[in-house]
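A.B. asks: Turn this into a model:
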Amino acid sequence: MLVGVPKEIKVQEFRVGLVPAAVRELVHHGHEVWVETGVGLGIGASDADYQAAGATIAPDADTVWARAQLIVKVKEPQAVERQRLRADQILFTYLHLAPDLAQTQDLMASGATCIAYETVTSPNGGLPLLAPMSEVAGRLSVLAGAQALQRHAGGSGVLLGGVPGVAPAQVVILGGGVVGMHAAAMALGLGAQVTVIDRNLEVLRRLWTQFGHGLRTAYATRDAIEQHAAQADLLIGGVLVPGAAAPKLITRQTVSQMRAGSVIVDVAIDQGGCAETSHPTTHDAPTFVVDGVVHYCVANMPGAVPRTSAFALGHATLPFVLALADHGLQALRDDPHLRQGLNVHRGRLTHPGVAQALDRAYLDPLAALSL
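C.D. replies: From the prediction side, this is the model:
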């Protein structure tokens, strides 16, 4: 199969769909890999590195999209990229369709097979292709929040860890999953006072056991969220419903009751955000202020550390990329966990969470693959 890797064109996105080592594995399996010139510069990989791994260097994105049978990316295809998709192509990337009707309609119109990293599952019920970026985003959320808390950035001027004689910042994390766990680890490491709120008591027990008495936990009720948000210096939203829109746990009224200069980092913004006041931002202009509260809502947070992110993501995606390259659509029929990643096929929505979020008809993926 001919596998294509175009450069990412989303603002300030420097990650890459395949690192040179992954290209070498694909070539070893007998596949042809075309990468756009300069695709790896953001992670420190030159065209020569890709050529040494066996790739063919394409002069531009049009060449990659025109030749490839399997397109491997990182971020959702932008409007100009969606117009290049064909019905005989497989697209493998993050999609986050639930809050993005325009993208969904374009992907359906293309007739292509579109597989979303974020809904591929694992035998233990996890999300193996979302987890690496959730780990990165969880850690970055604390660093981004710490910077936004600085006075020159619009924050209240609070240092996360405090100093002797001055209390540390209050960090509240909504969701104790992968994002929440890594955010807690980073915030505790910096000396903040940390509370994780979740509706799953087993998750709270696991975190309490892992981090000990230094971590506070709270069961997720509306009262708990409102009360802790009102005292938070930094509020991190890390909730997730796979494939579906993020629940709006932070209401506009809750934001209005938060302290001036406090910060919300909405890691769930890819799925629409968990705060009613959130909207996507970019690394070029990462924050905005509502009711005196600084909001950081960058939709591709891990893109700030592309080298770490690209290698972490590549290690997770490679087995699935190899399966798709080796077996094509049959890989989706054979592997129920990869099949969970199928969001669009031949003009049909094939993930129930996406279909429900967009109020569109849903077709079982196995039924869709038989069309």
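A.B. asks: Going by C-alpha atoms from here, please, whenever you check contacts or count neighbours.
C.D. replies: OK.
A.B. asks: helix/strand/coil for Gly4?
C.D. replies: At Gly4 the chain is in strand, as set by DSSP: H, G, I helix; E, B strand; the rest coil.
A.B. asks: In contact with it: list those residues for me.
C.D. replies: By Cα atoms under 8 Å, 6 or more residues apart in numbering, the contact set of Gly4 is Val33, Trp34, Val35, Val64, Trp65, Arg67, Ala68, Gln69, Leu70, Ile71, Val72.
A.B. asks: ok, and the most crowded of those residues?
C.D. replies: When neighbours are taken as other Cα atoms under 10 Å, the top entry among the contacts of Gly4 is Val35 (31 neighbours).
A.B. asks: to compare against the first, here's another:
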Amino acid sequence: MTLKTVGFPISSKAGEKRIALTPKDVEQLSNKSQLYFESGYGEALNISDSSYEKLGCRIVSRDETLQQEIICAPKIGDEDFFYQIKPKQCIFGWIHAESNPKRMDYIRENEIIAYEWANMFNQSRNVFWKNNYLAGASAILHAFMSQGRLPANLKIAVIGRGNVAQGALAILNKYTNEISVFNRKQEDLFRSELYDFDVIVNTTLWDITRKDHLVYRSDLKKMRHGTFIIDIGCSLNGAIESSKLATYQEPIYQVDGVNHYVIDNTPSILYADASTAISSEVKNYLDLIIEGSENPILTESRVGQN
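C.D. replies: All right, here's what the predicted structure looks like:
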């Protein structure tokens, strides 16, 4: 059996501190010598290179990391090296190619083997659900901290009922708030109550083929003074027409008097918890990919197959 090698690069994405694999979970793998980590990989979590080396892993340069047959990175679709991935290399992470035609074309044209974490489901639940829960919780914490206040005594709409929404609600429910939760079949109901809310939290991924919106730019001037939109779904020009990506340095921007928070990697705010949750799942699939095997969860996650 020919074993493949896996490269773990440090993220180049601004504010991204999550890692895909911790030494604790490396211990449970059979093919430790096939793992190549960029020097300084665990630095943000105070994990030394020697913690990986003593388990039989390799510590190498960034260039050598990216030469491996499999590249594993949480936000791989957003990395600066994405379009340097070679034909027939394998990638394992959040790619989001299905909402990005340019990425999908690159994968197909180069016959890249692409395992999409967003498509990995076990009994109808995404295996990385803990990370998604943290996305909701950390977005609420960071959004309100960035305004110097607590999310208290507000009338709030939460759109969506998935893991991201549950994380957001875990924080919002700790304070005195009036919260309405809308599912995907209640878009008209939400629209009818739109101007009643102080805060609108969108947790849904928007279908990029849709041309309509849940909140239109023209709605903003009709909203309550000081209304706050927190778009965790980050579907640009999607559910919230006025959404555009913000940065950790300037997380809040204003359009027509309405504050917006749109950060696309909020779990990295709680990067230690998120890395632990991600690693605990990555370890379940690495040996299979290294050995050239799949299970139904991996098979169903592949994107870009012709």
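A.B. asks: quick one on the thing from earlier: can you tell me which of the contacts of Gly4 of the first structure carry over to the second structure?
C.D. replies: With both residues aligned by TM-score structural alignment, their matches' Cα atoms under 8 Å, the contacts of the contacts of Gly4 of the first structure that the second structure also has are Val33, Trp34, Val35, Val64, Trp65, Ala68, Gln69, Leu70, Ile71, Val72.
A.B. asks: how about these in CSV, adding distance to Ala323 of the first structure?
C.D. replies: Shown next, in CSV, are these (distance: Cα to Cα, whole Å):
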residue, distance to Ala323 of the first structure
Val33, 15
Trp34, 18
Val35, 19
Val64, 20
Trp65, 20
Ala68, 16
Gln69, 14
Leu70, 11
Ile71, 14
Val72, 13
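A.B. asks: May I ask which two of those are separated the most?
C.D. replies: Within those, Val35 and Gln69 form the most distant pair, 12.9 Å apart (Cα to Cα).
A.B. asks: Could you measure from the counterpart of Ala325 of the first structure in the second structure over to Glu187 of the second structure?
C.D. replies: Ala325 of the first structure maps onto Ile290 in the second structure when the alignment is built from TM-score structural alignment. Distance, Ile290 of the second structure to Glu187 of the second structure, by Cα to Cα, to the nearest Å: 44 Å.
A.B. asks: out of these two, which sits in the busier spot?
C.D. replies: Neighbours were counted for Ile290 of the second structure and for Glu187 using other Cα under 10 Å; Ile290 has more, 20 against 13.
A.B. asks: burial measure for the closest residue to that one other than its chain neighbours, as a count.
C.D. replies: Distance criterion Cα to Cα, 6 or more residues apart in numbering; nearest residue to Ile290 of the second structure, sequence neighbours excluded, is Lys4 at 4.7 Å. Other residues near Lys4 of the second structure come to 17 when the count uses other Cα under 10 Å.
A.B. asks: next one: Val321 of the first structure
C.D. replies: Neighbours of Val321 of the first structure (other Cα under 10 Å): 22.
A.B. asks: Quick check: buried residues in stretch 83-94 of the first structure?
C.D. replies: Leu85, Arg86, Ala87, Gln89, Ile90, Leu91, Phe92, Thr93, Tyr94 (16 or more other Cα atoms under 10 Å).
A.B. asks: Could you list the residues in contact with it?
C.D. replies: Stretch 83-94 of the first structure has contacts (Cα under 8 Å, 6+ apart) with 17, 62, 65-66, 68-76, 106-107, 110-118, 346.
A.B. asks: out of those, which are inside helices?
C.D. replies: Counting by DSSP state H, the contacts of stretch 83-94 of the first structure place Asp62, Trp65, Ala66, Asp106, Leu107, Ser110 in helices.
A.B. asks: where along the stretch 51-200 of the second structure do the strands fall?
C.D. replies: Under the criterion DSSP state E, counting those that start in this stretch, the stretch 51-200 of the second structure contains strands at 58-60, 70-72, 90-93, 113-116, 121-122, 125-126, 155-159, 178-182, 199-202.
A.B. asks: Tabulate those strands (JSON lines), appending distance to Phe144 of the second structure.
C.D. replies: Formatted as JSON lines, these follow (distance: least, Cα to Cα, whole Å):
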{"stretch": "strand 58-60", "distance to Phe144 of the second structure": "39"}
{"stretch": "strand 70-72", "distance to Phe144 of the second structure": "32"}
{"stretch": "strand 90-93", "distance to Phe144 of the second structure": "29"}
{"stretch": "strand 113-116", "distance to Phe144 of the second structure": "31"}
{"stretch": "strand 121-122", "distance to Phe144 of the second structure": "32"}
{"stretch": "strand 125-126", "distance to Phe144 of the second structure": "28"}
{"stretch": "strand 155-159", "distance to Phe144 of the second structure": "13"}
{"stretch": "strand 178-182", "distance to Phe144 of the second structure": "16"}
{"stretch": "strand 199-202", "distance to Phe144 of the second structure": "11"}
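A.B. asks: So what does Glu27 of the second structure match up with in the first structure?
C.D. replies: Using TM-score structural alignment, Glu27 of the second structure sits opposite Arg24 in the first structure.
A.B. asks: how deep is the aligned partner of Ala144 of the first structure in the second structure tucked in, by neighbour count?
C.D. replies: Mapped onto the second structure by TM-score structural alignment, Ala144 of the first structure lines up with His142. Using other Cα under 10 Å, His142 of the second structure is surrounded by 17 other residues.
A.B. asks: ok, now which ones touch His142 of the second structure?
C.D. replies: Ile269.
A.B. asks: Repeat the analysis, applying 6 Å as the threshold.
C.D. replies: With Cα atoms under 6 Å, 6 or more residues apart in numbering as the criterion, no residue contacts His142 of the second structure.
A.B. asks: Specify the local secondary structure of Leu298 of the second structure.
C.D. replies: Following three-state DSSP, the label given to Leu298 of the second structure is helix.
A.B. asks: What is the burial count for it?
C.D. replies: 20.
A.B. asks: Name the nearest residue to Arg58 of the second structure, ignoring sequence neighbours.
C.D. replies: Nearest residue to Arg58 of the second structure, sequence neighbours excluded (Cα to Cα, 6+ apart): Tyr36, at 4.7 Å.
A.B. asks: hey, where'd the helices end up in the second structure?
C.D. replies: According to DSSP H, the helices that the second structure contains are 23-26, 49-53, 62-65, 101-109, 129-145, 163-172, 187-193, 271-290, 296-301.
A.B. asks: mean deviation (superposed) between the fourth one and the first structure, please.
C.D. replies: With the two structures superposed, helix 101-109 of the second structure lies on average 2.8 Å from its match in the first structure, counting by mean Cα distance after the TM-score superposition for the first structure.
A.B. asks: chain center to that helix, what's the gap?
C.D. replies: Between the centre of helix 101-109 of the second structure and the centre of its chain there are 20 Å (Cα atoms, centre = their mean, to the nearest Å).
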